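>>> I need the structure of the sequence given here:
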Amino acid sequence: MTAGLDTPDRRGRTGLDRHGRDLTGNPRVRVKDVEVLSCDWYVLRRTTFDYQHHDGHWSQEQRETYDRGDGATILLHDTDRRTVLLTRQFRLPAYVNGHPDGMLIETAAGLLDGDAPDEAIRREAAEETGHTIGTPEPVFDVYMSPGSVTERLHFFAAPYRPTAPAADGYGIAAEGEDITTVELPFDKALAMVRSGDIADAKTIMLLQWGALDGPFRHPGPREGADL
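Sure, this is the predicted structure:
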């Protein structure tokens, strides 16, 4: 009996080796086997599949996929003051891969944990910044690292207003979170992308969306518009 397959793992899951076996959307892919390598908290699988190449021949391939669930992130903006509200927290993977101190400036984000994306991001915004937002604006959905990680990230935007002094820290203490907020002028945030002081992909994407097509875009005709 194996935890996560025949018996519940510590998150109560079973049948983790059946995920991805019944895919039928691509006739050039035939899944042969799915093996669970780890299910301590997230799930690491090794999938064996036959793949038909563009010239017609078939080959057998193996890929490892890391399944941590889908997530959501949000750009909190104040267009009157031209500011954005970001977070700062320690990220061990970035620290061990060359970031000077692992303290990344990011948009608020988190896993869906069974909620709808808009519900999850309202929860995460409150937990990580202390702000209660209204209905968030959907921006786009993105596979952030499709070569190995299954996560699809739902991007949102919403206005915020300064309502109270910032607390000393946010996040779920029981989960080891120690998050502070960082309010920046929007133009400074863009400059920090250029300088490398903001190096988080989701944050860069939302800041650039804010400049190109979002609340901080310059007025005028858009690309493709009739002139």
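
>>> could you use CA atoms for every contact and neighbour count after this?
Noted.

>>> grab the most central residue of the chain for me.
The chain has Leu153 as the residue nearest its centroid, 4.2 Å off, counting by C-alpha atoms, centre = their mean.

>>> so it touches Ala72, yeah?
Yes. Checked against C-alpha atoms under 8 Å, the pair Leu153 and Ala72 is within contact range at 5.2 Å.

>>> secondary structure element holding the residue nearest to the centre of the chain?
Assigned by DSSP states H and E, Leu153 falls within strand 152-159.

>>> right, and the helix or strand after that strand?
Once strand 152-159 ends, the next helix or strand along the chain (criterion: DSSP H and E) is strand 180-185.

>>> now the element after that next one, going C-ward?
Using DSSP H and E, the helix or strand that follows strand 180-185 in sequence is helix 186-195.

>>> report the angle between the following helix or strand past that following helix and strand 152-159.
Once the chain leaves helix 186-195, the next helix or strand it forms, by DSSP H and E, is helix 201-212. Helix 201-212 runs at 50 degrees relative to strand 152-159, counting by axes from the mean of the first three to the mean of the last three C-alpha atoms, to 10 degrees.

>>> and helix 201-212, which residues are buried?
Lys202, Thr203, Ile204, Leu206, Leu207, Gln208, Trp209, Gly210 (16 or more other C-alpha atoms under 10 Å).

>>> okay, the angle between that helix and helix 186-195?
Using the same axes, to 10 degrees: helix 201-212 against helix 186-195 is 130 degrees.

>>> to check against the first, give me the structure of this:
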Amino acid sequence: MKNFFFYGTLRHVPLLEIVLGRAAADIKFTSEKLHDHAALAVAEGPFPCVVERAGAVTDGLLVEGLTDTDIARLNFYEGSFDYDLHDVVLAGGQTAQVYFPAPGAWTTTDAWDLRAWENDWAALSCFAADEVMDYFGKYTAAQVAKMFPMIRTRAAAMVNAAHSKHGAGTLHGAIDVQKIDRAYTNYFALNEYKLRHERFDGTMSQPVDRAVFVVSDAALVLPYDPVRDRVMVVEQVRMGPIARGDRSVWQFEPIAGRVDPGETPQQAAHREAAEEAGIVLQSLEPVAEVYASPGCTTEFFYIYVALADLPDKATGVAGLDSENEDIRSHLMSFDALMAMADAQQAANAPLVTAAYWLARHRDRLRLVPPKATPDIT
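This next block holds a predicted model:
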């Protein structure tokens, strides 16, 4: 058995429990210090690394008596962060192993603050660790490292779910999840559940088998120019229509993209407008916070209409090369948008939702027009 000293996120005991796969009561740990070392934040993410620094003192957690299985689980988890193990002698005289970063792996910044991290990132990190450790013995650490950005994005959605606005007037009954199997994971994931749920008569259902497509939250925004009374929609090829065999696989839709970890839906809407259409949004009007299809997917939409300046020159082809995006923007009059929606020619539900919301609020929005740019036709 071996001793480990943790100076970073694994000082958060709930996270340590997830990684080791056992309760805190079954883990022997005490507070300790490591002299002549500093725990520093890194620019690449909300976690620290440790570096040698004369006179510095690093607070941490000494965990004693770790088994080979414990260490294998720790190496699997930390393998996603590019760390190596080194022996150190702690202030109390104990020898322990510490995860040090590979040379040049991270860009260090200021001293790392555990309490600030716990406030901002602990919940997300625990959700992400639940998924990571579910892959222990199934995938290599290198494979998980490639999936980790989307793991964190799915974890961020679970954090957001704790703050949902809906639910008033509905049953808040018991859910008994008996088993969860991850049938598939890559960019997206597919979970299979066996569960029971409370019925409206107060009894519990029989066990039922269900599958759910696990994805991220998304921000969607329809830019509207109240001076010119027109909107911008974007067009791109979509996998849903391709897989369904639709005759039309390029779709009109609002600007859209996932909400990244540490980002608000509003920030995501502004970022995606710049990335997908090259425009700057002036203000956001919340339209809806809704599940895309709650019977089969976790995907959750934050839908907005945004006031924006949309001159003739605003259109073009944009998107991130790193995401293989090929997105064309279009300007459309309000009347043309509503005619398309009324004729069921818009196959994108958030676009239709935003269009009818705009019809309801259009007069109010036109009272405060944005600063306009002259048209170039």
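
>>> before we move on, the earlier item: which one in structure 2 is aligned with the residue nearest to the centre of structure 1?
Using TM-score structural alignment as the criterion, Leu153 of structure 1 maps onto Phe301 of structure 2.

>>> just Ala108 of structure 1 next, same as before
By TM-score structural alignment, Ala108 of structure 1 lines up with Ile255.

>>> wait, its match sits on Arg271?
No. Counting by C-alpha under 8 Å, Arg271 is not a contact partner of Ile255 of structure 2; they are 10.1 Å apart.

>>> with neighbour numbers in mind, choose between those two.
When neighbours are counted by other C-alpha atoms under 10 Å, Ile255 of structure 2 and Arg271 differ, and Ile255 comes out ahead with 27 against 20.

>>> before we move on, back to that, contacts only, for the residue nearest to the centre of structure 1.
Leu153 of structure 1 makes contacts with Asp70, Gly71, Ala72, Thr73, Asp141, Val142, Tyr143, Met144, as judged by C-alpha atoms under 8 Å, 6 or more residues apart in numbering.

>>> which among those gets closest to His53 of structure 1?
Using C-alpha to C-alpha, Tyr143 comes nearest to His53 of structure 1 of the contacts of Leu153 of structure 1, at 23.0 Å.

>>> count of residues packed around the alignment partner in structure 2 of that closest one?
Under the alignment (TM-score structural alignment), Tyr143 of structure 1 pairs with Tyr291 in structure 2. Tyr291 of structure 2 has 15 neighbours, counted by other C-alpha under 10 Å.

>>> now Ala218 of structure 2
Applying other C-alpha under 10 Å, we find 21 other residues in the vicinity of Ala218 of structure 2.

>>> quick check: closest non-adjacent residue to the residue mapped onto it from structure 1.
Residue pairing (TM-score structural alignment): Ala218 of structure 2 is matched to Gly71 of structure 1. Leaving aside its sequence neighbours, Gly71 of structure 1 sits nearest to Leu111 (C-alpha to C-alpha, 6 or more residues apart in numbering; 3.9 Å).

>>> neighbours of that neighbour, how many?
When neighbours are defined as other C-alpha under 10 Å, Leu111 of structure 1 has 20 of them.

>>> where along structure 1 do the strands fall?
29-38, 43-52, 58-67, 71-78, 83-90, 103-106, 108-111, 137-143, 152-159, 180-185 (DSSP state E).

>>> how about the ones you listed in a markdown table, adding distance to Gly171 of structure 1?
Output for these, formatted as a markdown table (distance: least, C-alpha to C-alpha, whole Å):
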| stretch | distance to Gly171 of structure 1 |
| --- | --- |
| strand 29-38 | 27 |
| strand 43-52 | 24 |
| strand 58-67 | 23 |
| strand 71-78 | 15 |
| strand 83-90 | 10 |
| strand 103-106 | 14 |
| strand 108-111 | 10 |
| strand 137-143 | 23 |
| strand 152-159 | 19 |
| strand 180-185 | 9 |
